[in-house]
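Colleague: Generate a structure from the sequence data that follows.
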Amino acid sequence: MKARGCSVFCPARHGVLKMVSKLCMNCFSSYRPGNDGGRCPICGWDNNKQQPQGVLKYQTELTSRYIIGRVRSLNGEGITYCALDSSTQKLVELREFFPRAIARREQSGAVAPSSEHSRTFQQYMEDFLELSKNVSRLRELSVVESVLDIFQENGTVYTVYKDPDTISLNRYVADSGGRLSWNETSRLFTPVITALSLINSLGVSHLALSPETLRINRDSNMVITGFHINPVHRAGGVLDLDLYPGCAAIEQYSAKATCGEVSDVYALGACMLFCLTGQLPDDAPRRLRDQRLMISKEIIRTVPPFAVTAIANSLQIKQAVRTGSFETFRTELSSAPALVDEVEETDAIRRLPPVSRDLPRHRYGLPPIVWLIGSCLISLVVLAIVASNWMGDQGMSFHDLGQIFGENKNEEPIQAPNMVNQRFDVWQNRTESGEFSFKLKISSQVFNDTVAEGSIVEQTPASGETMRPDGTINVVVSKGSATRTLPDFQGASFAELQAKLTENGFEPKKEEQFSSEVELGYVIGYKDYKAGDTLDYATMVVVLVSAGPEEN
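Modeller: A predicted model of the protein is given here:
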């Protein structure tokens, strides 16, 4: 579509309002400023609030059709506005591609890339356009937000979505008493899992599933929203990072790891856990130290063991052992009927079906002892699964159970190799690839000034000691020095500095300031420190980021 310059919408020219009324920038109803003081009597929005710096002005008109209202949300990819479709007089949600870290807003309202990022801007804009087209192809799926229109204007791309007459999953769970039953959780998520399987088969990964992007409509059904280009949801790029704590998989914190369907499975598993317990898991980097999912026995008793196991497997930190696809996840979650009776308020052991003392003499031609052994084995399997989940450790798969009940081979002992001062991830890859049969387990992580971060400080058994070939070596891993040096920020965008700070063990926090000297999205400096300062590990560092020049 040919790009056009934007204009300011004139209510009188469009015949929408009388001169004595104004248009609410949230719901687009008319209100009388003299009587209402700027607050809309319909939705309660305070129309005296100003738009954020650098966004389109109120009542800007795009493609002679869409009237811009307030900003609903913004992230490293762009800005989402409330808008009015003047051709239908219906509310819509309009998404503008505007990556502020690599682009600026011109006086005309156009979006222009910075000179050093013009190629990246063009590539990401094409990705945004392609993503919008892919989502628009899913309009037949009622669980996916509907794309109504896609157009190019102001040097960028806009996507128009149907107005989401929904509430967030966060709000829905809170309004339901802080938790949902397994039956309700299963009802909400089953069609979403099917849709996400289809979406990922088309090469589209969401990477931002959360209790905010999963929303509930008036029919009490779940809708998937919040589609963005992938670079904004993984570390290491030039765009401002946007990760939802507790839902982002560990690979999204890395610039090198592969993200995709397996990352979406993690996020959806986290959202299901949130529904059942009212809490998300800890952030993925913290779970590297302790992977356990702390689920109370009270909640465990209300959820089928197969469902707890499936969710635990979807929330494995390591990709190699995590549930890898939504098809597999759906299969694990449907190991029993989705709707189950309320579980008795007793221990899981007492809930196991008792073995009858009056054994049948023969059944289907089998002697009684066979039925006795079979019943015991089934009971042990159920106990193993329930115990695994009660302990909050990693989920137990049927492969794990096979190892429990497998043959106990008398294999020759081996000598533990020397791992001290070597990278833990290297040894982890060697064990996971099958080069060694033993397992690695991090017993603790400690600060150490002599052993590099991520390397092994000590191991048990020690190097040269004998062990079973399929045994476990417990290792202590170095977190590096307890103090770190703040990196230089000159000429860096916030996304670039954020990646450096996170890699060095700091917790960066963004704070915007108006600046006529530093380009929009680039770093002005540190708020309380200066480059080269030595700070403790995990110190929160406030980064001052330019919001561009202040409008007069």
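Colleague: use CA for all of it now, contacts and neighbours both
Modeller: Will do.
Colleague: buried sites along the longest helix along the chain?
Modeller: With secondary structure taken from DSSP state H, the chain has its longest helix at helix 368-390. The neighbour-count check on helix 368-390 (16 or more other C-alpha atoms under 10 Å) flags 371, 379, 381-382, 384-390 as buried.
Colleague: mind putting these in JSON lines, distance to residue 118 included?
Modeller: JSON lines is the format used below for the buried residues of helix 368-390 (distance: C-alpha to C-alpha, whole Å):
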{"residue": "371", "distance to residue 118": "72"}
{"residue": "379", "distance to residue 118": "63"}
{"residue": "381", "distance to residue 118": "58"}
{"residue": "382", "distance to residue 118": "58"}
{"residue": "384", "distance to residue 118": "57"}
{"residue": "385", "distance to residue 118": "54"}
{"residue": "386", "distance to residue 118": "55"}
{"residue": "387", "distance to residue 118": "55"}
{"residue": "388", "distance to residue 118": "52"}
{"residue": "389", "distance to residue 118": "50"}
{"residue": "390", "distance to residue 118": "53"}
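Colleague: for the residues you listed, which one is nearest residue 206?
Modeller: Checking the buried residues of helix 368-390 against residue 206 by C-alpha to C-alpha gives residue 389 as the nearest, at 28.1 Å.
Colleague: So the closest one is in contact with residue 309, correct?
Modeller: Yes: the criterion here is C-alpha atoms under 8 Å, and residue 389 meets it with residue 309 at 6.7 Å.
Colleague: helices or strands up against the longest helix of the chain?
Modeller: helix 305-314, helix 348-351 (3 or more C-alpha pairs under 8 Å, 6 or more residues apart in numbering; DSSP states H and E).
Colleague: which residues sit against the first one?
Modeller: Yep, that's helix 305-314 we're talking about. Contact partners of helix 305-314, identified using C-alpha atoms under 8 Å, 6 or more residues apart in numbering, comprise 265-266, 269-270, 272-273, 293, 300, 321-324, 329, 332-333, 335-336, 382, 385-386, 389, 394-397.
Colleague: so of the residues you listed, which ones are in helices?
Modeller: Using DSSP H, the contacts of helix 305-314 in helices are 265-266, 269-270, 272-273, 300, 329, 332-333, 382, 385-386, 389.
Colleague: Also this sequence, please, to line up against the first:
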Amino acid sequence: MGHGGFGITYLGWDANLQIKVAIKEYLPREWAHRDANAGQVVANSSDVQVHFQTGLNNFLAEARTLAKFQQHPGIVSVLSFFPAFGTGYMVMEYVEGQTLKSYLQLYGRLAWTQTLDIFIQIMDALRAVHKAGLLHRDIAPDNIYICSDGRVKLLDFGAAQLDGIGSVQSTQSQTVIVKPGFAPEEQYRNTREQGPWSDVYSVAASMYFCLTGEAPPDALERLKQDTLKLPSAYGVLMPPAAEQALLNALAVNSFQRPQSIETLQQQFLNLPANPAVGLDTRTNIHVNPQLKSKFAYPVASKNRYFFSGQRWLIIGSLSLMMLIFIFQLAKDKNPRIEPVPVAKGSGPSLQMSAPEPISNNDELVDRSRQRELERQASEELKQQQAAALKRFEERQRQESAPAQQGSKSLDATQKEHLRSLCDEWGATMDCKDFQ
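Modeller: Below is the predicted model:
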């Protein structure tokens, strides 16, 4: 289904569970290759053998990390892990969709409300990750997955590690391939300064990319000269408070950022009730059905998700339809009398006599009397039907044998009685057997 610098993802079939799965193979192309004859994955040279083996151990650690969040709706689930052909394989749940990076390439940058809907779900997932004492350290649009049902998943925990606060880490465990523009400056260095605030920076950088179409300048370059532009400079329509919260999360100095993902999430959720005038509130996320089989990744089962803007759009549409219906109903109650067109020509003109006016009081009295007569007739009909049904049920109880089971033909007297009822009340009875 896809491949990258560290492996290949295959579409598989679980013969026991009878379900599709995604199988991720560890195959770092810089350190290893597949032997064409034996089919084994081997290191490119003895010099990189240690790197290959360390990476394989980290690949297994990634599977174990994901297994901690088996039931979380915003994190990819792992079903199994097994070694084979000199490398390792991770088996994950499969669902159709595409990465956020692919989505942006297809549809362009997003509105503020679209971006917020996506990243509120990502922040929910990160709260669980941080609560478990882990850091993701590789949050970027290519590691965020938009499911075909609208849900959002956080992918690729290959760079995840224990939170540096109060934990012992080796230099090797600190090593990570950073994504320029999305990684904070402390992630470039082998220090213990990384923490939840590091993932806060990457989340904000990814949101910035969705809004502007460009990644923030590299964090190391910003240390020398900060050239970060405001989203509003790109024409982005968003609440000023939201823009300020985003810029705070993108602070180069880690101490100036929100220190937890919960804090950042609350800042976005607690925005003023009245946003800026002209705010773009589009929240529809396009999911192209033709791309479902092309973009796929292992994530949890489907559960339809609607973005908040779509719900309000539906409510607004229904309200508008109701107003139109009420207006039309009122219009029908007071019909407009259109003049009859008169044909032009040499013939005599037609003169229409005006109808005599009808007293409003007389009209109301006539309508009231008519409704009363209809009500009385309806009540009388109901009483007659009830009486006839009661007679039939009483006659049936008297003439039916208690021990008789199954179907039994009726005697001539019963048939004649039912036939007379059908003749009188055929519209309210099933009379096909007594015709």
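Colleague: before we move on, the earlier item: for the helices and strands packed on helix 368-390 of the first structure, which one ends up most surrounded?
Modeller: Highest mean neighbour count among these (mean count of other C-alpha atoms under 10 Å): helix 305-314, with a mean of 24.
Colleague: distance from it to the second structure after superposition?
Modeller: If you overlay the two and look at helix 305-314 of the first structure, the average distance to its match in the second structure is 1.7 Å (mean C-alpha distance after the TM-score superposition for the first structure).
Colleague: Where in the second structure does that helix fall?
Modeller: Alignment of helix 305-314 of the first structure against the second structure: residues 240-249, by TM-score structural alignment.
Colleague: Same check on stretch 429-446 of the first structure?
Modeller: Under TM-score structural alignment, the alignment places stretch 429-446 of the first structure onto no residue of the second structure.
Colleague: if we can go back for a sec, matching residues in the second structure for the next helix or strand after the longest helix of the first structure?
Modeller: Remark: after helix 368-390 of the first structure, the chain's next helix or strand is helix 398-405, criterion DSSP states H and E. Using TM-score structural alignment, helix 398-405 of the first structure lines up with nothing in the second structure.
Colleague: For the very next helix or strand once past helix 398-405 of the first structure, name the packing helices and strands.
Modeller: Later in the chain than helix 398-405 of the first structure, the nearest helix or strand by DSSP H and E is strand 414-415. Applying 3+ C-alpha pairs under 8 Å, 6+ apart, one finds that strand 414-415 of the first structure contacts strand 466-467.
Colleague: quick check: the strand it packs on aligns to which part of the second structure?
Modeller: Counting by TM-score structural alignment, strand 466-467 of the first structure pairs with no residue of the second structure.
Colleague: And for stretch 513-531 of the first structure?
Modeller: Under TM-score structural alignment, stretch 513-531 of the first structure has no counterpart anywhere in the second structure.
Colleague: Would you map the helices across the stretch 101-250 of the second structure?
Modeller: Here the stretch 101-250 of the second structure has its helices, by DSSP state H, counting those that start in this stretch, at 112-131, 171-174, 196-212, 219-224, 240-249.
Colleague: Adding distance to residue 69 of the second structure as columns, could you present those helices in TSV?
Modeller: Output for these, formatted as TSV (distance: least, C-alpha to C-alpha, whole Å):
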stretch	distance to residue 69 of the second structure
helix 112-131	8
helix 171-174	21
helix 196-212	18
helix 219-224	30
helix 240-249	26
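Colleague: Quick one: closest of the ones you listed to residue 332 of the second structure.
Modeller: Among those, the nearest to residue 332 of the second structure by C-alpha to C-alpha is helix 112-131 (41.6 Å).
Colleague: Show me what that closest one is packed against.
Modeller: By 3+ C-alpha pairs under 8 Å, 6+ apart, helix 112-131 of the second structure packs against strand 152-154, helix 196-212, helix 261-269.
Colleague: which stretch among those comes nearest residue 364 of the second structure?
Modeller: Evaluated with C-alpha to C-alpha, those place helix 261-269 nearest to residue 364 of the second structure, the distance being 58.3 Å.
Colleague: what angle sits between that closest one and helix 240-249?
Modeller: Counting by axes from the mean of the first three to the mean of the last three C-alpha atoms, to 10 degrees, helix 261-269 of the second structure lies at 160 degrees to helix 240-249.
Colleague: what stretch of the first structure lies opposite helix 261-269 of the second structure in the alignment?
Modeller: Using TM-score structural alignment, helix 261-269 of the second structure lines up with residues 326-334 of the first structure.
Colleague: what's next to the matching stretch, contact-wise?
Modeller: Contacts for stretch 326-334 of the first structure (C-alpha under 8 Å, 6+ apart): 190, 193-194, 196-197, 261, 265, 306-307, 310, 314, 323.
Colleague: so how far is residue 399 of the first structure from the counterpart of residue 79 of the second structure in the first structure?
Modeller: Aligned counterpart of residue 79 of the second structure in the first structure: residue 148 (TM-score structural alignment). Residue 148 of the first structure is 46 Å from residue 399 of the first structure, where distance means C-alpha to C-alpha, to the nearest Å.
Colleague: Comparing the two, which residue is more hemmed in?
Modeller: Higher neighbour count among residue 148 of the first structure and residue 399: residue 148, with 15 against 8, using other C-alpha atoms under 10 Å.
Colleague: Can you verify my assumption that residue 513 of the first structure contacts residue 546?
Modeller: Yes: assessed by C-alpha under 8 Å, residue 513 of the first structure is found in contact with residue 546 at 5.3 Å.
Colleague: More neighbours: which of those two?
Modeller: When residue 513 of the first structure and residue 546 are compared for neighbours, residue 546 comes out ahead with 24 against 17, by other C-alpha under 10 Å.
Colleague: Just the strands from the stretch 1-150 of the first structure, written as ranges.
Modeller: With strands called from DSSP state E, counting those that start in this stretch, the stretch 1-150 of the first structure shows them at 7-8, 22-23, 30-31, 60-62, 66-74, 78-85, 90-97, 103-105, 111-113, 147-153.
Colleague: For residue 162 of the first structure, which of the ones you listed is the nearest?
Modeller: The nearest among these, by C-alpha to C-alpha, is strand 90-97 at 5.2 Å.
Colleague: Just the terminal-to-terminal distance for stretch 277-284 of the first structure.
Modeller: End-to-end distance (C-alpha to C-alpha), stretch 277-284 of the first structure: 18 Å.
Colleague: if we can go back for a sec, so which of the helices of the stretch 101-250 of the second structure comes closest to residue 363 of the second structure?
Modeller: Closest to residue 363 of the second structure of the helices of the stretch 101-250 of the second structure is helix 112-131 (C-alpha to C-alpha; 57.6 Å).
Colleague: That'll do, ta.
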